[in-house]
Structure formats: C-alpha cells, structure tokens
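**Q** coords please:
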Amino acid sequence: MSVSGLKAELKFLESIFDKDHERFRIVSWKLDELHCQFVLLPPPPGSSPQPPPPLTIHCNITESYPSSSPIWFVESDDPNLTSVLERLEDIKKSNTLVSEVFWLFWAFTWLVCLLGFITLTGQLQ
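**A** Model (predicted):
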C-alpha cells in the first residue's frame, strides 16, 4: 500500500474514533504504529468513585502492510483481553487496518458488557 493510502486509512479511523469518542479513541498514530484506548464503563453507583483507567491498545504496522497484518497488543495481563487479540489473529481474512479496528471496537464492547453483566448480576461465575 502506498504511504498516502495508509495515511488515508489512519486519518479515516481518527475521524471516527477521535480523542473525545465515548468508548474507543485513536490517541496517536504514525505510519508504523497506532495507539488506541478503549474507555471502560464507569463503576456502578455506590461503588468506587474513580472510573477505571482506559485500556491501552497498540498496533505495529509493518512495512509490508497490507500483505502482512498489523500486530496488536494490549497493556494488560487479563486473559479475557488477550483472548480478544488472539481471536483477531484467528479470524483475519482481510488485512485492512480499518476492518481490524472496527472488529476490536465491537469485540471489546461486547466483552466489557458481558463482564459488566456478570459482575453486576453474579451470574456465570
């Protein structure tokens, strides 16, 4: 992919997931990396007043992109979060950065909603 094509993808993502997006944010990007944050849900009323810190997600974009997929990693040891990235590796068909970011947004949203539901209801523990 050309440099201008990659820049267009990154700018497109940044226009959707800007720094004020309520759930998923593109914090910064360069041609070889992308730094994102997934904003976690605030705690339920009556619990800790501090919201949890955002989940930091990094992406390394190789010189051979899109022939080789971007490499994603998360700043967490939580197996639920790393399993999301492992699942992304398993299902990659098209190697576009845009499709992978959208998939991550929905996967992390689903995971946080599921874990929040489990925590609030005490089910599936």
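**Q** Only C-alpha atoms from now on, for both contacts and neighbour counts.
**A** OK.
**Q** Any buried residues in the helix of greatest length in the chain, and which?
**A** Longest helix in the chain by number of residues (criterion: DSSP state H): helix 97-121. Buried positions in helix 97-121, judged by neighbour count with 16 or more other C-alpha atoms under 10 Å: 97, 100, 101, 104, 105, 107, 108, 109, 112, 116.
**Q** One more, so I can put them side by side:
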Amino acid sequence: MDRGGLSGLIVLFMIFDGAIKLPPLDVVTQTMVPLGWPADPNVARMLGVIGLVSTALYALPRTSVLGALLLTAYMGGAIATNARIGNPLFSHMLFGVYLGIILWGGLYLRDPRVRALIPFSR
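**A** A predicted model of the protein is given here:
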C-alpha cells in the first residue's frame, strides 16, 4: 500500500464505525448490551461522536498525531471491554491492537515527524 493507503483504510473503517452509532439503530444498541453497555442510543451516539472526532483529527496532517493518540485510547477501551467479558483473544480482544498497528503504521509512512521519532533503521 502507498503512504496514504493504511491511514485511508483506518479512516474509512472508523467513519463507518462512528456513523452507524449516530442514528438510533436497534442493531447497534442491542449489540452493545452483551458488551456491558446500556442499550441507550445516546451512549452509542456519544461513542460515535468521539470516534468520528478522533478520526477527523487523525485524517488532518496538522493534528494527525493527536488523532492517533485519541484513536489508540478509543481502541484501548474496546480491548478492555472485550477482555472484561472474556471474548476470544485473537478475533475480539486483539482487534483493537490490529487496528492500532495499521493506524500507527499508516501514520509512520505518511508523516516524517513520526519516522524521525521512531527510527527503525538508520
């Protein structure tokens, strides 16, 4: 993938993830219940807004590092939620880790400041 491909993949995924949480869809609120969240459209909407704002910050070059940090925290919450209820390790719990690797990998490829901060080779 090119320099923007990994970041684009994350942005598209997170836009979808956030957008489906905005309208009061039963499929979203009912899926939250087994995860320990209330079946409240306002809670889903709040999570969607947090995800979308963080994604917008990640997509903009000037705020991409802040967005990456916020999305990493967001995914950490998803990991903790799945760990708390005992979901399977590789398919559920580590999904946020997989997204985080893609997210930071994309940022590493597109942002020379991040490459300078994390030099894998010299």
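**Q** overall similarity of the pair, as a TM-score.
**A** Remark: TM-score between the superposed chains equals 0.32 [TM-score structural alignment, normalised by the length of the second structure]; 62 aligned residues with a C-alpha RMSD of 4.5 Å.
**Q** Out of the buried residues of helix 97-121 of the first structure, which is nearest to residue 5 of the first structure?
**A** Nearest to residue 5 of the first structure among those is residue 97, at 11.2 Å by C-alpha to C-alpha.
**Q** Against residue 33 of the first structure, how distant is that closest one?
**A** Residue 97 of the first structure sits 11 Å away from residue 33 of the first structure when distances are taken as C-alpha to C-alpha, to the nearest Å.
**Q** which of the buried residues of helix 97-121 of the first structure lies closest to residue 37 of the first structure?
**A** Distances from residue 37 of the first structure to the buried residues of helix 97-121 of the first structure, taken by C-alpha to C-alpha, are shortest for residue 105, at 9.9 Å.
**Q** Run through the neighbouring helices and strands of the helix of greatest length in the second structure.
**A** Taking DSSP H as the criterion, the second structure has its longest helix at helix 64-84. Counting contacts by 3 or more C-alpha pairs under 8 Å, 6 or more residues apart in numbering; DSSP states H and E, helix 64-84 of the second structure is packed against helix 41-59, helix 95-110.
**Q** Can you name every helix or strand that the longest helix of the first structure contacts?
**A** Right, helix 97-121 of the first structure is packed against helix 3-16, helix 79-91 by 3+ C-alpha pairs under 8 Å, 6+ apart.
**Q** Summarise which helices and strands the shortest one is packed against.
**A** Contact here means 3+ C-alpha pairs under 8 Å, 6+ apart; on that basis helix 79-91 of the first structure packs against strand 71-74, helix 97-121.
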